[in-house]
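Participant: Output the structure for:
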Amino acid sequence: MEISIVVVNRNSKSFVDKLIGSLKNSCSDFYACKEIIIVDNGSTDGSLEIYRSYAKNINEPEIKVVPLGRNTGFCYATNIGVRLARSELVAILNPDLYVDADWLRPIMEDFEKMPRLGVVQPLIYWYQKPEEIQATGLYMDLAGNYRANVFGSKTLLAPFGAAYVVRRSAFLEIGGLDPFYFMYHDEVDMGLRMWLAGGLVMLEPKSRVYHYMGGVTPQAPYIKFLKVMLARRNQIFTLVKALSIAWLFVSLFLLSLVNIIRMIKSKEMVRPIISAYYDIIRNIRHIALQRQMFSKKRKLNE
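Facilitator: The predicted structure follows:
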């Protein structure tokens, strides 16, 4: 089995050298790693030029740079990278991380042993504190809130979005990441769709990567609003798209109560949460179409 690595870049200049150095190390020690694909979302900080320089000077593994010219969102850019990949296994990485030299080997062994396996997440540690665990995977409660895998179970609903490996054929079969999400909650939606289509999602604790968390996310006030709005909107979208009618009513009722409590506790939450519901109503036709398309692919119930 071979593996391709896809990195979606957006203004990550300060992280490029450590990321590429660690990926080159891991690929040189592991023959099955054939290519690194950098999909650039309109970077303006010089990181695109640095990646291009690496692509010219490194032959093994091959580095391909795909400039999109604008910020298309993490989901759209990821799908571009996965479609361009030549391997059946594809690692999807954020740009603000680095990896252990042997991080790919246990993951690839998992895929070889389990034909139904669709997604594997490595154990993710903090970039700044490499001895502390940051993420072990995600679950979702009845209200659609995603929760950390605090018990360290190897079976997950979804990977934490900073780093995971997919079986390309299964990923594309369920439609990849949904570009409507732009960013946030996309991995939960993908993991849920993978499960309901008959695939498996798991954690591989023998594989380690180190993630900065928010290292390339701007901190402007509008970005804070956008983060809350997209997270709440995408949460609702995931429920409407994937759940059966009975579970959907229960989840939406509970989620609405949670959102009301959020708005009562913090005035800053009022505008982004109301905007999230408005955007759902505005895009109801698109959501209904997505629900119909997914219902044809699902093989399991909740």
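
Participant: From now on I want contacts and neighbour counts done on CA atoms only, so please keep to that.
Facilitator: Fine.

Participant: How many residues are close by the closest residue to Asn259 other than its chain neighbours?
Facilitator: Leaving aside its sequence neighbours, Asn259 sits nearest to Ile273 (Cα to Cα, 6 or more residues apart in numbering; 7.2 Å). Residue neighbour count, defined by other Cα atoms under 10 Å, stands at 22 for Ile273.

Participant: hang on, isn't Ile273 packed against Lys227?
Facilitator: No: assessed by Cα atoms under 8 Å, Ile273 is found out of contact with Lys227, at 10.6 Å.

Participant: For the comparison step, fold the sequence that follows:
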Amino acid sequence: MDLSIIIVTFNSESVIGDCLDALGKWAGRTLVVDNASKDNSVALVKKRGVELKELSQNTGFARGANTGARLAKGKVLCFLNPDCLPSEELLKRGYSAVNQARALAAVPFLYETGGLKTDGRQPGYTRLKLCHDILSTAYPIKKFDKRIKNISGYHDRNWSWPHGACFFIKREVFLKLGGFDSRLFTYMEDVDLGYKLWRAGGGLVQLNHEIRHQTASGSNISIAHRRWLMTAGRVKYGKLHYGTLWAVMLGMAALPGLVIKGLLK
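Facilitator: Take a look at the predicted model:
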């Protein structure tokens, strides 16, 4: 298979070893791009003899993944988070789906921590959905999730996006689309890519196979820091797609809740 596997790490020592072990012989087709980790991530990758690109500073997931795509040689790329445990069967199915079908990208189901099974192909974003995501991260409104998500027009069913934890895409297509938008440091870059795929007329295949995903374990950062990154990514996405004023207003609305949560945890 003409496949390259790209893993972006940042302080990922707790999971990268298991990920590379799960890849087995496919670790030889893997390129790890490290975003200036301060832990033992780099040492663990070097110990296993996997190809490594060390960056001098943390450039964010989008830039790191784009660097990997430019350096990769495979016709098909598999973007893989370090907190995932792939199987050889998954790699074969993902490669075949992208290489043989008309679809431009393919995604597995994600078997998340706690037993939740998540579709890798997610429905498109709307203003309402983005607003809900931002505010639910900042405030305790999750008990209303079901009601909000049942509102007509919550999802944009015209397009879908690939969950960034694991997906397959032709290298030529990825580079032609400009890769991930590097203005999105981390979070929402996969959503933005899905929108670009749709605009390019490409389909997204949901594979009948799953991958184990150790949810939110790819980078050893605090819960509060992760909330800030998620919100910042969503606000930036809002700015790019819906305008600066809308994004600023939503960001300011979320700020008090994020501050309070940050102080409590």
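
Participant: Any chance you could compute the TM-score here?
Facilitator: After superposition, the two chains reach a TM-score of 0.77 (TM-score structural alignment, normalised by the length of the second structure), with 235 aligned residues with a Cα RMSD of 3.1 Å.

Participant: how close does the residue nearest to Asn259 of the first structure get to Ile287 of the first structure?
Facilitator: 18 Å (Cα to Cα, to the nearest Å).

Participant: Repeat that for Glu112 of the first structure.
Facilitator: Taken as Cα to Cα, the span from Glu112 of the first structure to Ile287 of the first structure is 35 Å.

Participant: Just want to know which of the two has more residues nearby.
Facilitator: Between Glu112 of the first structure and Ile287, counted using other Cα under 10 Å, Ile287 has the larger neighbour count: 18 against 12.

Participant: Please pull up the equivalent of the more buried one in the second structure.
Facilitator: Alignment note (TM-score structural alignment): Ile287 of the first structure has no counterpart in the second structure.

Participant: Next, the contact list for Ile287 of the first structure, please.
Facilitator: 237, 240-241, 280 (Cα atoms under 8 Å, 6 or more residues apart in numbering).

Participant: And the residues you listed, which two are furthest apart?
Facilitator: For the contacts of Ile287 of the first structure, with distances taken as Cα to Cα, the pair at the greatest spread is Lys241 and Ile280 (11.5 Å).

Participant: More neighbours: which of the two?
Facilitator: Neighbours per residue, other Cα under 10 Å: of Lys241 of the first structure and Ile280, the larger number sits with Lys241, 20 against 17.

Participant: Touching, the more buried one and His286? I think so.
Facilitator: No: taking Cα under 8 Å as the definition, Lys241 of the first structure is not a contact partner of His286, at 10.1 Å.

Participant: Which parts of the first structure are strands?
Facilitator: Assignment of strands within the first structure using DSSP state E yields the ranges 3-9, 33-40, 62-67, 89-93, 97-99, 117-126, 133-135, 138-140, 146-148, 163-167, 200-211.

Participant: got a list of contacts for the last one?
Facilitator: Applying Cα under 8 Å, 6+ apart, the external contacts of strand 200-211 of the first structure come out as 96-100, 102-107, 116-127, 130, 134, 136-137, 153-159, 162-163, 191, 194-195.

Participant: go with 7 Å
Facilitator: Contacts of strand 200-211 of the first structure with the rest of the structure, by Cα atoms under 7 Å, 6 or more residues apart in numbering, involve 96-100, 103-104, 106-107, 116-127, 130, 136-137, 154-158, 191, 194.

Participant: same deal with the fifth one?
Facilitator: Residues external to strand 97-99 of the first structure that are found in contact with it (Cα under 7 Å, 6+ apart): 18-19, 22-23, 127, 208-212.

Participant: again, 8 Å this time
Facilitator: 15, 18-20, 22-23, 26, 127, 208-212.

Participant: Onto which residues of the second structure does it map?
Facilitator: By TM-score structural alignment, strand 97-99 of the first structure lines up with residues 84-86 in the second structure.

Participant: how long is stretch 53-62 of the second structure end to end?
Facilitator: Start-to-end span of stretch 53-62 of the second structure (Cα to Cα) is 15 Å.

Participant: buried ones in that stretch?
Facilitator: Across stretch 53-62 of the second structure, burial judged by 16 or more other Cα atoms under 10 Å covers 53, 58-62.

Participant: want to throw those into a markdown table with distance to Thr137 of the second structure?
Facilitator: Formatted as a markdown table, the buried residues of stretch 53-62 of the second structure follow (distance: Cα to Cα, whole Å):
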| residue | distance to Thr137 of the second structure |
| --- | --- |
| Lys53 | 33 |
| Asn58 | 24 |
| Thr59 | 24 |
| Gly60 | 21 |
| Phe61 | 20 |
| Ala62 | 22 |
